[in-house]
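Engineer: 3D, please:
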Amino acid sequence: MSVPLNSRFNVGKIPYEILEKIVYSRLGFQDKNIVVKPGVGIDASVIRLGDGFIALACDPITAATEKAGWLSVHINANDVACVGAKPKYFMPTILLPEGSRHVDLEEVMDDMDLAAKELEVSIVAGHTEVTPSVNQPVIAGGIVGVGLGSEPVLSSGCREGDIIVMTKYAGLEGTSVIAHEYYDKLREIVGEEILVRAMSLMDMVSIVREAVAAYRHGASAMHDPTEGGVITGLYELCVASNAEIEVNLDEIPLMEETIAICKAVKIDPYKLLGSGALLVSIRADRFQSLKYEFEKMGIKYSIIGRVLKNGKCSLRVYRRGREVKYEFPFPDAIYSVRV
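Structural biologist: Down below sits the predicted model:
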């Protein structure tokens, strides 16, 4: 597809074909130790180091202001965990808008410090400034993880016959962000009790524990759905693996709070910020041992689909027996919230 050079981007992720043409074709010197380089659906790059590997990832927090520091650590940690690495070293860039106070920076750092201690992650470098270029705090984090074994698990690893498993629920992060950001406006619509519970869903965004378990039980591929929700995460698995995947929306669980809030603001919960869920492609026989591990850990899981074949990139989505069409990429549903 030919895109005029002066055309403007929409809000959200850059179109995949533009990433391929403009970003992934300009990656500098390619060191021989790079095992996995950036690409669509790639959670983290992987570098060979001796007999093992390290994983590197970076992600910004742009939609949330509440607990942004805490969220930045966990969102980045999720990415390296998806390739089978333990999060170890975090590097944030904190951009504050004009008029920010000491207490604003202190809140960000308190939250970041708490999250880092929860994951046993060290904050080792970074940058902090006040700039007129932003109108709310923006945190761009980078993280280094150390491989749990000798080889990573890649999001390109989906194989024909695999089942697709999702942990927890869709839209957890987005539900919490909306509840925090629109609390006063939504209180009269959905009720204070639902909003309070919704805000607490942020505590469920880490998928490090379940990713480690899936790695140890032989997952073929893992992916952490973030912007664009679970649907985008599934499509990115298709792209990374060049695979045709079939998914049933009826099997993707939603929290009561997500259903209520998404109905109130008229958005699709499956297109909503998805951190907190982990997508796992795994052979059915290997899943038998993994599901017992999940149950022992108290982690909810659902079988939501299957890999039909490799060699064709396609996501087939069904609901109540009918196919549902999505056009990719699309802006995250959170950018469509109107109250």
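Engineer: contacts and neighbour counts: CA atoms only from here.
Structural biologist: Noted.
Engineer: Can you get me a residue count around the residue lying closest to residue 61 once chain neighbours are set aside?
Structural biologist: The shortest distance from residue 61 to any residue other than its chain neighbours is 5.3 Å, reached at residue 139 (Cα to Cα, 6 or more residues apart in numbering). Using other Cα atoms under 10 Å, residue 139 has 25 other residues around it.
Engineer: wait, what's in contact with residue 139?
Structural biologist: By Cα atoms under 8 Å, 6 or more residues apart in numbering, the contact list for residue 139 reads 60, 61, 62, 68, 69, 72, 92, 93, 94, 95.
Engineer: from what I can see the third one touches residue 138, true?
Structural biologist: The one in question is residue 62. Yes: between residue 62 and residue 138 there is a contact under Cα atoms under 8 Å: 5.5 Å.
Engineer: How about the contacts made by the spatially most central residue of the chain?
Structural biologist: Centroid check for the chain by Cα atoms, centre = their mean gives residue 226 as the closest residue, at 2.9 Å. Counting by Cα under 8 Å, 6+ apart, residue 226 touches 233, 273, 274, 275.
Engineer: another one to check against the first:
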Amino acid sequence: MTDLGKVDREFFDEHIYPHLGADRGDVSLGPQHGVDFGVVEVGDRAVVLASDPLSLTPALGFERAAWFAVHVALSDAAVSGVPPSHLAVTFTLPPEMTDEEFATVWETFDREASDLGVSIVTGHTARYGSCRYPWVGGATALAVGDPDDVVRPDGASPGDRLLVTKGPAIEVAGYLVTVFEDAVDLPPETIADAKERFWDMSPVRDALTAAAAGPVTAMHDATEGGLQGALVELARAGGVRLDVDAAAVPVLPGVAEACDHFGVDPWAATSEGTLVLTVEAGGADAVLAALDDEGIPAAEVGEVREGEGVYVDGEPTTHPEVDPTWAVFEEYAEKTGPGE
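Structural biologist: Next comes the predicted model:
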């Protein structure tokens, strides 16, 4: 297991995958390393499930922190292509969180869930003495729909086109620069560009827009391990080879400068909000046009071929295994103490 971040594939395969409880016939997609969601078939409906921890960083302000938290909670279900419909939320709050601060958080959850057509159906809320920011609970999102509408993570096929929205390291710019702004030595206009990326840190509308527009065959959001990790995981899930043109990948304002400042590889760094997807060749233009209509930057960056692995400009690449963002957060948290 890595010291920080998600467990690696070896740990998952040895300790988690062999022990998954009862073997039920209604589970049509179970746990896999690097796969965002599972699927249960209930009658003629598919129920997509995805769980994630909840984090709230007070330095963001509680409204922005809650916006990020609810979109993270919904994102893994959304990449199934089925719109999220239900949400269960557990808050294990630190004692110092005030009623007024929690009210702001919950009102934001309600606003964002209502806007996306999601009903919050159950949960648990309490303060506990040993709890502290930013990790304050967990959430499980459900998306209920037609089984034929589910975009499976293993659906990429040779001949498909490879698309990326927003590009690498959105979270490095939008989150880290916002939280640690006072310790960031960058020009004011660059800091403003980087902070604007905060509102790009959700792939929910990216995924739902793409799935509604064309024949999307697979989707994966670029969280821990960043764009590089997401590409490797998508190729592994589908048993295919991805050939990527690095120059075609979009890079949004403020991202390169933020990565240089923090000393991280933008392709390996967490990028909540970035979506990697494969589309049947004849539908790529329609998907790109739909994303553009929604104001979501996206580009065709490569193709799916027979074989395995990821090749960037002809060179093989591997999973970064450890996301460099964790070390940066720990370093700057010691300097500035966000959330205290």
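Engineer: closest to residue 286 of the first structure among the contacts of residue 226 of the first structure?
Structural biologist: Set against residue 286 of the first structure, the nearest of the contacts of residue 226 of the first structure by Cα to Cα is residue 233 (22.2 Å).
Engineer: Please identify the residue in the second structure that aligns with the closest one.
Structural biologist: Taking TM-score structural alignment for the superposition, residue 233 of the first structure sits opposite residue 230 in the second structure.
Engineer: all helices for the stretch 51-200 of the second structure, in order.
Structural biologist: Secondary structure of the stretch 51-200 of the second structure (DSSP state H, counting those that start in this stretch): helices located at 62-78, 99-115, 170-171, 177-179, 188-196.
Engineer: winner for burial among those helices?
Structural biologist: helix 170-171 (a mean of 34; mean count of other Cα atoms under 10 Å).
Engineer: what residue of the second structure takes the place of residue 200 of the first structure?
Structural biologist: Taking TM-score structural alignment, the alignment pairs residue 200 of the first structure with residue 196 from the second structure.
Engineer: now residue 209 of the first structure
Structural biologist: Per TM-score structural alignment, residue 209 of the first structure is aligned with residue 205.
Engineer: Which of the helices or strands spans its match?
Structural biologist: helix 204-213 (DSSP states H and E).
Engineer: Now do the helix or strand that that helix is followed by: which elements does it pack against?
Structural biologist: Downstream of helix 204-213 of the second structure, the first helix or strand assigned by DSSP H and E is strand 216-221. On a contact count with 3 or more Cα pairs under 8 Å, 6 or more residues apart in numbering; DSSP states H and E, strand 216-221 of the second structure meets helix 226-238, strand 275-279.
Engineer: Would you check the span in the first structure matched by strand 216-221 of the second structure?
Structural biologist: Aligned by TM-score structural alignment, strand 216-221 of the second structure falls on residues 219-224 of the first structure.
Engineer: so residue 317 of the second structure makes contact with residue 308?
Structural biologist: No: judged on Cα under 8 Å, residue 317 of the second structure makes no contact with residue 308 at a distance of 11.2 Å.
Engineer: residues contacting the residue nearest to residue 195 of the first structure when sequence neighbours are not counted?
Structural biologist: Sequence neighbours aside, residue 179 is the residue nearest to residue 195 of the first structure in space, at 5.6 Å (criterion: Cα to Cα, 6+ apart). Listed by Cα under 8 Å, 6+ apart, the contact set of residue 179 of the first structure reads 186, 195, 196, 198, 199, 261.
Engineer: quick revisit: contacts only, for the match of residue 200 of the first structure.
Structural biologist: Counting by Cα under 8 Å, 6+ apart, residue 196 of the second structure has contacts residue 174.
Engineer: how close does it get to residue 307 of the second structure?
Structural biologist: Going from residue 196 of the second structure to residue 307 of the second structure by Cα to Cα, to the nearest Å gives 39 Å.
Engineer: go on, residue 213 of the second structure?
Structural biologist: Applying Cα to Cα to residue 213 of the second structure and residue 307 of the second structure gives a distance of 28 Å.
Engineer: Of these two, give the one with the bigger neighbour count.
Structural biologist: Legend: neighbour count by other Cα under 10 Å for residue 213 of the second structure and residue 307, higher for residue 213 (17 against 12).
Engineer: shouldn't that one be in contact with residue 285?
Structural biologist: No: in this structure, residue 213 of the second structure is not within contact of residue 285 by Cα under 8 Å, at 9.7 Å.
Engineer: what's the burial count for whichever residue in the first structure pairs up with residue 323 of the second structure?
Structural biologist: In the first structure, residue 323 of the second structure lines up with residue 331, judged by TM-score structural alignment. Look at residue 331 of the first structure: counted by other Cα under 10 Å, it has 19 neighbours.
Engineer: Now do the contacts for residue 331 of the first structure.
Structural biologist: Counting by Cα under 8 Å, 6+ apart, residue 331 of the first structure touches 10, 11, 12, 13, 228.
Engineer: change it to 10 Å
Structural biologist: 10, 11, 12, 13, 14, 227, 228, 229, 232, 271, 272 (Cα atoms under 10 Å, 6 or more residues apart in numbering).
Engineer: Could you list which of those residues belong to helices?
Structural biologist: Cross-referencing these against helices under DSSP state H gives 229, 232.
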